[in-house]
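K.L.:
how would this look folded up:
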Amino acid sequence: MLLGSNLQFSRWTFFKHLPTRKFKLTALCQHKFVATLPHFATLTSHQKHQINLYVDTLLQWNKRMNLTAVREVNDVMERHVEDSLAILPPLSDCYRSRCGSSCDKLSLVDVGTGAGLPGVVLAIARPDWDVTLMESMNKRCVFLDHVVGVIGSSNVKIVRGRAENLGQNPCFREQFDIAVARAVAEMRVLVEYCLPLVRVGGLFIAAKGHDPEDEIKKAESAIQKVGASLLQVCSGFEEFMF
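P.N.:
Prediction:
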């Protein structure tokens, strides 16, 4: 499902320019490399197939539009898919311990999702969650709409817009149990963009690929301003409860 204001783009107008040949799916599930991906290994065969479809579609579209700088299958699996799945264990543990409820049927928003990372991967891994992919760029929204159809996920919707604006919209403000952001912006900016989307008592997870201590220190005033508190930092993930 694709949502967004002033989105003037015909599905057929776009698809008619795609090659008509069927792409040969990369057999990721049978590849020896998968043995080194512990989080991917926990998925069901159907979920692995959905990941196959997602990665294959991502790499094919990446030849025509800049979705990711990672262009090899193994690199996409390790740096994007496995990295996205790695969010789930600390997220689940933190939600159960801090929010006092199960992790079933949660609502999650992926802010600045880009090519659907980590949102699409999380939607595949947790089909019981309602996942919203928030993206401001039209061409990326078109890709997301297409790839969600390819993988057959009914628990995903795409919203075109900027988080700083949508966070002030009553339809989105404080509407999600969890917000995630991966490599989008500096921490103090992410806090102001993402936390307004999270309900009171919910979580915001910021995935960072480097030591976040300096960013956290600079973001302290912004964190206090929105009424959040830092819960933990683990394996490059900073988790906030709002």
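K.L.:
could you use CA atoms for every contact and neighbour count after this?
P.N.:
Noted.
K.L.:
how about the contacts made by the nearest residue to Val148 once chain neighbours are set aside?
P.N.:
Excluding the flanking residues, the one nearest Val148 by C-alpha to C-alpha, 6 or more residues apart in numbering is Val156, at 7.2 Å. Shown in contact with Val156 (C-alpha atoms under 8 Å, 6 or more residues apart in numbering): Met1, Val120, Ala123, Asp130, Val131, Thr132, Leu133, Val148.
K.L.:
buried ones from the residues you listed, can you make that a ChimeraX selection?
P.N.:
The buried subset of those, as determined by 16 or more other C-alpha atoms under 10 Å, is captured in ChimeraX by this line:
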select :120,123,130,131,132,133,148
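K.L.:
which of the contacts of Val156 fall in helices?
P.N.:
The helices, defined by DSSP state H, take in Val120, Ala123, Val148 from these.
K.L.:
show me what the longest helix belonging to the chain is packed up against.
P.N.:
What stands out as the longest helix in the chain, according to DSSP H, is helix 45-62. Judged by 3 or more C-alpha pairs under 8 Å, 6 or more residues apart in numbering; DSSP states H and E, helix 45-62 is in contact with helix 73-76, helix 119-125, helix 138-151.
K.L.:
can you rerun that using 6 Å?
P.N.:
Under the contact definition 3 or more C-alpha pairs under 6 Å, 6 or more residues apart in numbering; DSSP states H and E, helix 45-62 sits against no other helix or strand.
K.L.:
Ile158 and Phe15, how far apart?
P.N.:
18 Å (C-alpha to C-alpha, to the nearest Å).
K.L.:
compare with the first, here's sequence two:
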Amino acid sequence: MTYGPDEFAAETHVSRETLDKLKIYARLLAKWQKAKNLVANSTIEAMWQRHFLDSAQMAPHLKSVFGDRKLTMLDIGSGAGFPGLVLAIMGVGHAHMVEANGRKCIFMGQVSRETSAEATIHNVRIEEIEPFPVDVVISRACARVSQLLDWAAPFLSDTTEMWLLKGEGADEELTEAQSCWKMTVDRYGSLSDPGGVVLRLSGIKKL
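P.N.:
Now for the predicted structure:
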């Protein structure tokens, strides 16, 4: 079965206006992919499930925890903008997109402009950013949990949470991370990947 924008809308209940903005994003991704290789070529045909749904599934969980307030999000290793730009377009809050690859940042900048997403693009490595207050640190397909925690550490306050999209190796990564970090872990089953999981890390403290 083909999974496209209509199926995405039925599953996520986004507004027509939000769906139109995500369609602009999808159109730009397909256009840029031909020359710039922003994501794996094998995922382009299934982008609405593999990329957009995978990112969007975080939104209702974040809302259930934080309510309707606009969040300041730090997206580490943003790539082509997933999940941060999708969440920004969905109205979750302001996304700070951190990506060292210049062409991917130019792409995200165009998506942000054409969709009016609340986003700031940082074309640097995460270690080079002066820390600022964030509500949530998010990441997808970037690095292991322990590495993400190390990168996020300067931005973590007592209330900052980390929300990570992970695959089948999540438990192994968490075991590794918990040798150096204390945290509360909540898991949510993935809508886009039977073997995937959305991880919520809260009460994060370095041991």
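K.L.:
Ile158 and Phe15 of the first structure - which one has more neighbours?
P.N.:
Between Ile158 of the first structure and Phe15, counting by other C-alpha atoms under 10 Å, Ile158 is the more crowded of the two (23 against 11).
K.L.:
tabulate the ones in helices among the contacts of Val156 of the first structure (JSON lines), appending distance to Leu231 of the first structure.
P.N.:
Listed next are those as JSON lines, based on distance: C-alpha to C-alpha, whole Å:
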{"residue": "Val120", "distance to Leu231 of the first structure": "25"}
{"residue": "Ala123", "distance to Leu231 of the first structure": "24"}
{"residue": "Val148", "distance to Leu231 of the first structure": "32"}
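K.L.:
show me where the first structure has helices.
P.N.:
Going by DSSP H, the first structure shows helices at 11-15, 38-41, 45-62, 73-76, 83-85, 88-99, 119-125, 138-151, 163-166, 187-194, 213-218, 220-225.
K.L.:
just the ones you listed: most buried one?
P.N.:
helix 119-125 (a mean of 24; mean count of other C-alpha atoms under 10 Å).
K.L.:
in this structure Val109 of the first structure contacts Ala179, no?
P.N.:
Yes. Judged on C-alpha atoms under 6 Å, Val109 of the first structure makes contact with Ala179 at a distance of 4.8 Å.
K.L.:
any idea how many residues pack against the residue lying closest to Leu3 of the first structure once chain neighbours are set aside?
P.N.:
Excluding the flanking residues, the one nearest Leu3 of the first structure by C-alpha to C-alpha, 6+ apart is Val159, at 4.7 Å. Neighbours of Val159 of the first structure under the rule other C-alpha under 10 Å: 21.
K.L.:
show me what Val159 of the first structure aligns to in the second structure.
P.N.:
Under the alignment by TM-score structural alignment, Val159 of the first structure pairs with His122 in the second structure.
K.L.:
likewise Arg11 of the first structure?
P.N.:
Checking TM-score structural alignment: Arg11 of the first structure goes with nothing.
K.L.:
so how far is Val198 of the first structure from Arg11 of the first structure?
P.N.:
From Arg11 of the first structure to Val198 of the first structure the distance is 32 Å (C-alpha to C-alpha).
K.L.:
which ones are touching the most centrally placed residue in the second structure?
P.N.:
Centroid-nearest residue in the second structure, with C-alpha atoms, centre = their mean: Pro83, separated by 2.3 Å. Contacts of Pro83 of the second structure were listed using C-alpha atoms under 6 Å, 6 or more residues apart in numbering, and they are Ser55.
K.L.:
that one matches what in the first structure?
P.N.:
Looks like Pro83 of the second structure aligns to Pro118 there (TM-score structural alignment).
K.L.:
how near is that match to Arg160 of the first structure?
P.N.:
Distance from Pro118 of the first structure to Arg160 of the first structure, by C-alpha to C-alpha: 17 Å.
K.L.:
what of Ile151 of the first structure?
P.N.:
20 Å.
K.L.:
quick one, longest strand in the first structure?
P.N.:
strand 198-207 (DSSP state E).
K.L.:
so where is that one in the second structure?
P.N.:
The aligned range for strand 198-207 of the first structure is 156-165, by TM-score structural alignment.
K.L.:
and stretch 49-56 of the first structure, by the same measure?
P.N.:
By TM-score structural alignment, stretch 49-56 of the first structure lines up with residues 20-27 in the second structure.
K.L.:
what's the average distance of that stretch to the first structure?
P.N.:
Taking mean C-alpha distance after the TM-score superposition for the first structure, the mean distance separating stretch 20-27 of the second structure from the aligned residues in the first structure is 0.4 Å.
K.L.:
who touches that stretch?
P.N.:
By C-alpha under 6 Å, 6+ apart, stretch 20-27 of the second structure touches Val111, Thr115.
K.L.:
ok, the contacts of Val156 of the first structure in the second structure: which stay?
P.N.:
Retained in the second structure (both residues aligned by TM-score structural alignment, their matches' C-alpha atoms under 8 Å) from the contacts of Val156 of the first structure: Val120, Ala123, Asp130, Val131, Thr132, Leu133, Val148.
K.L.:
now those residues in TSV, with distance to Arg188 of the first structure?
P.N.:
What follows is these, written out as TSV (distance: C-alpha to C-alpha, whole Å):
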residue	distance to Arg188 of the first structure
Val120	25
Ala123	27
Asp130	27
Val131	24
Thr132	22
Leu133	21
Val148	31
